[in-house]
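Undergrad: Sequence plus the predicted model coming up.
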Amino acid sequence: MRNVPLGSTGLTVPNVVAGMMRIDDKTDDEVRALYGAAREAGIDFFDHADIYARALHSAEERFATALGLSAAERGEIRLQTKAGIVREGPFFDFSYEHLVTSVEASLRSLRTDYIDVLLLHRPDALVEPAEVARAFDHLESTGKVRAFGVSNHTPRQIDLLRTAVRQPLVANQVQLSVAHAPLVTQGLAANMEGTTQSAVLDGGGLIEYCRINGITLQAWSPLQGTRGHGGVFLGNPDYADLNAVIDALAEKYGVPPLAIAVAWITRHPAGMQVVLGTTSPGRVTDAALGSDLRLTRAEWYALVRAAGYVVP
């Protein structure tokens, strides 16, 4: 398992992350098997959120109840969670009260004294940076959170937070896969007429911005294709051209196709983390094989073209 820097913390983290969004209905044995497969593959980073699963904090609680980690084993892993979405609204709340209350509930649910990384879960249009800064200062000074980041934020939204927040923002979790890659492909078609790919959206330049500012990108839904088709792209006939290239590369490297989908993301020099959403131990093992697999430039761009993007 290849490690990458976690923002400006000086820490390194695996470039494949085990996402715990879908474990709510799993048995203790199933959660243990998923956790064991991740650890065996070299993954010691587990991604949560307060709103995941059926009830608020229930996936976090399911994780802690099933595993019953000792203090020593808790120290061997990193737990990341998110706060800021009010699911019942739905709306967003980055107020001091909401962020602190949510983190305290996550700590109880996860049965831990600290969160390694807290992310603001999607942007709050009504954000008051000073409120976020007050929450972060409290959570850091009390030892409840060790590092902070965001998810799905644009460069200017991050800049706005940084006008008040004292702590470095070390991560930005964004949707990215080879079949959903506007963050990558907009730049490829820059200054080209006649293609919507060249349109600079709010996230334009986000990858470059995060590289310049030492923010680790975390790719969620790494198997999702949303360009007019939706669903997982692996084995999907709507993505026949893409799967043909993936399958050929999988045969060449002797790995499952899932590893190639992961390797497309981990090949990027930004040093991204891939956040898996699977609850299958076997698929975690397969995905981890893409951690160290370094595609050639020609292979990486062939996948971009096969996904339907313009490579001039």
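TA: Noted; the coordinates are in hand. Numbers count the residues shown, from 1 in each chain.

Undergrad: Please count neighbours and contacts with C-alpha atoms only from this point.
TA: Noted.

Undergrad: list the buried ones in the helix or strand where residue 40 lies?
TA: In this assignment (DSSP states H and E), residue 40 forms part of helix 28-41. Residues of helix 28-41 classed as buried under the neighbour-count rule (16 or more other CA atoms under 10 Å) are 28, 30-35, 37-39, 41.

Undergrad: ok, now stretch 242-255?
TA: Using 16+ other CA under 10 Å as the test for burial, stretch 242-255 gives 242-243, 245-247, 249-250, 255.

Undergrad: out of the buried residues of helix 28-41, who's nearest residue 236?
TA: residue 34 (25.1 Å; CA to CA).

Undergrad: this is the other structure I want to compare:
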Amino acid sequence: MKKINVVNGPSNVSAIIMGCMRMPALSVDQAEKMIHTAVDLGINFFDHATCYGVKGEAEKRFGDAFKQSGIKREDVIIQSKCGICPERSEFDWTKENILASVDQILSRLQMDYLDALLLHRPDLIFEPEQVAEAFDILQKNGKVRHFGVSNVPPMTLELLKKFVKQPLVFNQLQFSLEQSQLIDQTLYVNNLTTERSIDRDNGTLDYCRLHDITIQAWSPLQHGFFKGCFVDSPDFPEMNKVLGELGEKYGVSKTAIAIAWILRHPAKMQAIAGTMNPEHLKEICDATKVELTHNEWYKLYLSSGKTLP
């Protein structure tokens, strides 16, 4: 498994993250098997969120399964996110909600601390002073070691950094071979012939690289917003043709090549694998064995329907 060192964050973390959003579909024993499968494959990073499952069911299932797994807490990186409150139909970055959320997360996980806490999608009326106070308390009492955000643009990050003392070391963003808007605008800048010239995220990718913020790519195999997997989809014949050719060359699956395309980017991203299928997880991890060439990376990019100006 390829490992990376996060600047100002945890070191020796796996390039593949196991996302636990779908874990409520498993029994405790099945969840334990998935955790062991992940660890055996070299994954030491697990991602959660308070909104995964009804009333934090994903964290609860993971906590029960991890407790009986026998795996040492210090051997894994546990991350969760707070801020999305579906029961109230709002996003909430208030001090009270952040502190209460962490206590609830730790209770469900049956753990004493989080390796990382991310603020999950921007609260449109957040007060950065409150976020800073919450982070200080969580760091002081040892409940959270590192901090970051999810789906947050550069100027919101700048506003947070004006008040927050702790480094913001992660930004979790949607990115895949098909959903490549993080990089499209740079290629099509000043081009009125395509909507890809529209700056949808204010240079978030370059901002994160400039400020040593590790990007975690969510839905790395999805097209659209959870429309389904593009691998083997008849809607993407050219992309799957190229994925198949490169998979045959490197002796891995199309899935592995699609993930390898993300990991080939010099931003040194992590990719979040949300599958609860052990065999599919193994395919995804095979991506870390592949180093695509410069030409192959572009060939895949163009196969997804993009064009060079």
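TA: Okay, I see it. These numbers were taken from a predicted model, which means no experiment stands behind them.

Undergrad: Find me the equivalent region of the helix holding residue 40 of structure 1 in structure 2.
TA: Mapping helix 28-41 of structure 1 onto structure 2 (TM-score structural alignment) gives residues 28-41.

Undergrad: Can you list the neighbours in contact with the matching stretch?
TA: Applying CA atoms under 8 Å, 6 or more residues apart in numbering, the contact partners of stretch 28-41 of structure 2 are 1, 18, 23, 44, 61-62, 64-66, 68-69, 276-278, 281-282, 285.

Undergrad: swap in stretch 236-256 of structure 2?
TA: 221, 230-233, 257-258, 283-287, 290, 299-300, 303-304.

Undergrad: Can you point out the buried residues in the helix or strand hosting residue 99 of structure 1?
TA: Secondary-structure assignment from DSSP H and E places residue 99 of structure 1 in helix 96-110. Burial within helix 96-110 of structure 1, assessed by neighbour count using 16+ other CA under 10 Å, is assigned to 96, 98-100, 102-107, 109-110.

Undergrad: Determine how far that helix lies from the middle of the whole chain.
TA: Distance, stretch centre to chain centre, for helix 96-110 of structure 1: 20 Å (CA atoms, centre = their mean, to the nearest Å).

Undergrad: Next SSE downstream of that helix?
TA: Toward the C-terminus, helix 96-110 of structure 1 is succeeded by strand 115-120 as the next helix or strand (DSSP H and E).

Undergrad: and whichever helix or strand comes after that following strand, how far from structure 2 on average?
TA: Next helix or strand after strand 115-120 of structure 1 toward the C-terminus (DSSP H and E): helix 129-141. Overlaying structure 2 shows helix 129-141 of structure 1 at a mean distance of 0.3 Å from the equivalent residues (mean CA distance after the TM-score superposition for structure 1).

Undergrad: follow-up on the earlier one: hmm, which of the contacts of stretch 236-256 of structure 2 are the buried ones?
TA: Buried residues within the contacts of stretch 236-256 of structure 2, defined by neighbour count using 16+ other CA under 10 Å: 221, 230-231, 257-258, 283-287, 290, 300, 303-304.

Undergrad: now the strands for structure 1?
TA: For structure 1, strands defined by DSSP state E occupy the ranges 3-5, 12-14, 16-19, 45-47, 78-83, 85-86, 91-92, 115-120, 145-151, 169-175, 216-220, 273-276.

Undergrad: what sits against the residue positioned nearest the centre of structure 2?
TA: Against the mean C-alpha coordinate of structure 2, by CA atoms, centre = their mean, the closest residue is residue 216 at 3.5 Å. Counting by CA under 8 Å, 6+ apart, residue 216 of structure 2 touches 170-173, 269-272.

Undergrad: Which residue in structure 1 aligns with it?
TA: With TM-score structural alignment as the criterion, residue 216 of structure 2 pairs with residue 218.

Undergrad: Check the offset of stretch 143-157 of structure 2 from the chain's centre.
TA: On CA atoms, centre = their mean, the centre of stretch 143-157 of structure 2 falls 12 Å from the chain's centre.

Undergrad: measure that stretch end to end?
TA: One end of stretch 143-157 of structure 2 sits 22 Å from the other (CA to CA, to the nearest Å).

Undergrad: Identify the residue of structure 2 aligned to residue 101 of structure 1.
TA: Checking TM-score structural alignment: residue 101 of structure 1 goes with residue 100.

Undergrad: and residue 203 of structure 1, how many neighbours?
TA: Residues near residue 203 of structure 1, counting by other CA atoms under 10 Å, number 18.

Undergrad: Compute the distance between the residue nearest to it when sequence neighbours are not counted and residue 123 of structure 1, please.
TA: Spatial nearest neighbour of residue 203 of structure 1, excluding adjacent residues (CA to CA, 6 or more residues apart in numbering): residue 154 at 5.1 Å. Distance of residue 154 of structure 1 to residue 123 of structure 1, given as CA to CA: 9 Å.

Undergrad: More neighbours: which of those two?
TA: residue 154 (22 against 19).

Undergrad: and the strands of structure 1 as CSV, adding distance to residue 53 of structure 1?
TA: CSV is the format used below for the strands of structure 1 (distance: least, CA to CA, whole Å):
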stretch, distance to residue 53 of structure 1
strand 3-5, 29
strand 12-14, 25
strand 16-19, 12
strand 45-47, 13
strand 78-83, 13
strand 85-86, 13
strand 91-92, 17
strand 115-120, 18
strand 145-151, 18
strand 169-175, 19
strand 216-220, 16
strand 273-276, 16
